[in-house]
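K.L.:
Just need the structure, nothing else, for what follows:
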Amino acid sequence: MNPLGALGLVAALAAGVMTLGWWWQKRHDNAGIVDVLWSACVGGSAVLLAVLGDGAVPARIALAVLGGLWGARLALHLWHRVRSEPEDGRYRYLREHWHGHQGKFFLFFMAQALLVLLFALPFAAAARSPVDTAWPWIVLAVAIWIGSVAGEAIADRQLARFRADPANRGRTCREGLWRYSRHPNYFFEWLHWFAYIALAIGSPWAWLSWCGPVVMYVFLRWISGIPYTEAQALRTRGEAYREYQRTTPMLFPWFPKSATKEATR
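P.N.:
All right, here's what the predicted structure looks like:
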């Protein structure tokens, strides 16, 4: 299939899935399903574009495996949270702010479908990787993928274990990777997108592969990731979270500052 036609198919399927997701959240009053579906759709787009691509077969197989497994892991992790916990505070805030207006929620879900298409662009580039440059970059892509997905999985597991303990209700997780970054899961999620830059080396669309880390950083840093998450944390944990902000790096892991030193500055 023509690469542009394949991207059009991704957009159409994502819109259909997000419409079903909007209907589900309307019935269950839980918009957290949008994160599950976004992850599944982006991972599914990697598999679809790999199958329909015209690049080197080894690179396309790597794309399908890496992108598909990443999406499946993240979607399953998020689904466990959606089905076992109340609606995420970010979406409760939107529900209150919008007074439950379903038209606005529908537009929100459609915006996520557009984001699926945007994040599918690195996959489209990788699916056109030429034969003569495939193998060395596949090895690099796999190494980046293993390190970043393992890091994200560890951060997710540490946070889930912390939240599962009733004694930690209302407290901020500072265990493991969360001691060195306020959002280690976001950091490794961002890092993961560099795997597809490696896979796209030599592709006529290689420049599109940079959409992954660039757009992901913009959204995490300024739009839908960190700002919403930290605003909700400040609403629920107040000064305790402000102290965490003062002493712990926001995204890129580094050693935390001393609370005593920070207080004297």
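K.L.:
drop to CA atoms for contacts and neighbour counts, all remaining ones
P.N.:
Noted.
K.L.:
residue ranges for the helices of the stretch 101-250 of the chain, please.
P.N.:
102-126, 134-164, 184-192, 194-199, 211-218, 226-237, 239-247 (DSSP state H, counting those that start in this stretch).
K.L.:
how about JSON lines for the ones you listed, with mean neighbour count and distance to residue 259 added?
P.N.:
Shown next, in JSON lines, are the helices of the stretch 101-250 of the chain (neighbours: other CA atoms under 10 Å; distance: least, CA to CA, whole Å):
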{"stretch": "helix 102-126", "mean neighbour count": "22", "distance to residue 259": "39"}
{"stretch": "helix 134-164", "mean neighbour count": "18", "distance to residue 259": "22"}
{"stretch": "helix 184-192", "mean neighbour count": "23", "distance to residue 259": "20"}
{"stretch": "helix 194-199", "mean neighbour count": "28", "distance to residue 259": "34"}
{"stretch": "helix 211-218", "mean neighbour count": "18", "distance to residue 259": "28"}
{"stretch": "helix 226-237", "mean neighbour count": "16", "distance to residue 259": "17"}
{"stretch": "helix 239-247", "mean neighbour count": "16", "distance to residue 259": "6"}
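K.L.:
Could you also give me the structure for this second sequence? I'd like to compare it with the first:
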Amino acid sequence: MNFWLQIAGLWLLAGVMMSFGWLWQRRRCNAGIVDVLWACGVGGSAVCFALSGDGAIAPRATLAVLGGSWGWRLATHLWTRVRGEPEDGRYQNLRAHWQGSQWRFFAFFQFQAALIVLFALPFAAVARNPVTSIPWIAMAVAIWLVSVAGETVADRQLARFRADPANHGRACRDGLWRYSRHPNYFFEWIHWFAYVCLALGSPIAWLAWAGPLVMYVFLRWISGIPYTETQALRSRGDDYRAYQRSTSMLIPWFPKRSDP
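P.N.:
Sure, this is the predicted structure:
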């Protein structure tokens, strides 16, 4: 199938899906559904590109398994939070800032549809790869396993910490959170290098770098760490400020000594 037709079709489907998501949040006043749909859309696009691509079978099959499994895990994890908790503080603040404007929320949901297309570009590169390289496929699988395992452990450690009422108003420093303020984001970023490995040999292999590069920019400066830390400072105050001083922002490292 023509590359641009695939992109246009994906954008159309993502836009329709996000429109239904916008209606869902309008009825329930919970914009967290946008994260669930984004994960579903990106994971689903990996499977779609793998099925419709004209590259070698091995990298396409690996793409379908890795990308689809990643999207399913992330979507189910986020859905558990969305359906069982109040609206995330980040979206509550947006709702207050926008004074409940549903048109702004609609534009926000459609922007997320465009991001699905952007993050699907690495999958398009893999789907056109005519080369079957067992070492690079093995490297991709290894990166995927480490990153998904790390993100799963970080998510569970945070969920366990938040479930204890005694920890209310405190920053999580358990397990991986002792070495990074955002270990879940770190492993999410690492995950995208798996598709760089799978795309080696593709005529559009350079597109695979859109994954790790764009993900780092969004996590570091746009929608990840800035929003999360702003909310954490509102809810945890001085304890989170001390956590910021002692703990690496993204890449895990040994914590600094706490201030006396």
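K.L.:
now for the helices of the stretch 101-250 of structure 1, which one comes closest to residue 79 of structure 1?
P.N.:
Residue 79 of structure 1 lies closest, by CA to CA, to one member of these: helix 134-164, at 12.9 Å.
K.L.:
which strands and helices sit next to that closest one?
P.N.:
Counting by 3 or more CA pairs under 8 Å, 6 or more residues apart in numbering; DSSP states H and E, the packing neighbours recorded for helix 134-164 of structure 1 are helix 57-84, helix 184-192, helix 194-199.
K.L.:
wait, isn't residue 10 of structure 2 in contact with residue 118?
P.N.:
No - applying CA atoms under 8 Å, one finds residue 10 of structure 2 not in contact with residue 118, separated by 10.4 Å.
K.L.:
hang on, isn't residue 11 of structure 2 packed against residue 115?
P.N.:
No - contact criterion CA under 8 Å: residue 11 of structure 2 and residue 115 do not qualify, at 9.2 Å.
K.L.:
Report the central residue of structure 2.
P.N.:
residue 188 (6.0 Å; CA atoms, centre = their mean).
K.L.:
Let me see the contact set for it.
P.N.:
Counting by CA atoms under 8 Å, 6 or more residues apart in numbering, residue 188 of structure 2 touches 147-148, 151.
K.L.:
Likewise for residue 201 of structure 2?
P.N.:
By CA under 8 Å, 6+ apart, the neighbours of residue 201 of structure 2 are 129-131.
K.L.:
who wins for most neighbours among the residues you listed?
P.N.:
Counting neighbours by other CA atoms under 10 Å, residue 129 comes out on top of those with 24 neighbours.
K.L.:
That residue touches residue 197, doesn't it?
P.N.:
No - using CA under 8 Å as the test, residue 129 of structure 2 is too far from residue 197 to be in contact (10.9 Å).
K.L.:
ok, so of the contacts of residue 201 of structure 2, who is nearest residue 234 of structure 2?
P.N.:
Among the contacts of residue 201 of structure 2, and counting by CA to CA, the member closest to residue 234 of structure 2 is residue 129, at 46.9 Å.
K.L.:
show me the contacts for the closest residue to residue 127 of structure 2 other than its chain neighbours.
P.N.:
Once flanking residues are discounted, residue 127 of structure 2 sits nearest to residue 53: 4.6 Å by CA to CA, 6 or more residues apart in numbering. Residue 53 of structure 2 makes contact with 1, 60, 124, 127-128, according to CA under 8 Å, 6+ apart.
K.L.:
Kindly report the same for residue 44 of structure 2.
P.N.:
Counted by CA under 8 Å, 6+ apart, residue 44 of structure 2 has contacts 67-68, 71.
K.L.:
got it, and residue 122 of structure 2?
P.N.:
Contacts of residue 122 of structure 2 by CA under 8 Å, 6+ apart are 195-196, 199, 205, 207-211.
K.L.:
Identify, from those residues, the entry nearest to residue 224 of structure 2.
P.N.:
Distances from residue 224 of structure 2 to the contacts of residue 122 of structure 2, taken by CA to CA, are shortest for residue 211, at 15.0 Å.
K.L.:
ok, back up a step: which of the contacts of residue 201 of structure 2 does structure 1 keep?
P.N.:
Here is what carries over to structure 1 from the contacts of residue 201 of structure 2, by both residues aligned by TM-score structural alignment, their matches' CA atoms under 8 Å: 129-130.
K.L.:
can you list the contacts of residue 201 of structure 2 in CSV and add distance to residue 91 of structure 2?
P.N.:
Putting those into CSV (distance: CA to CA, whole Å) gives the following:
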residue, distance to residue 91 of structure 2
129, 39
130, 43
131, 44
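K.L.:
ok, the contacts of residue 201 of structure 2 vs residue 242 of structure 2, which is closest?
P.N.:
residue 129 (47.6 Å).
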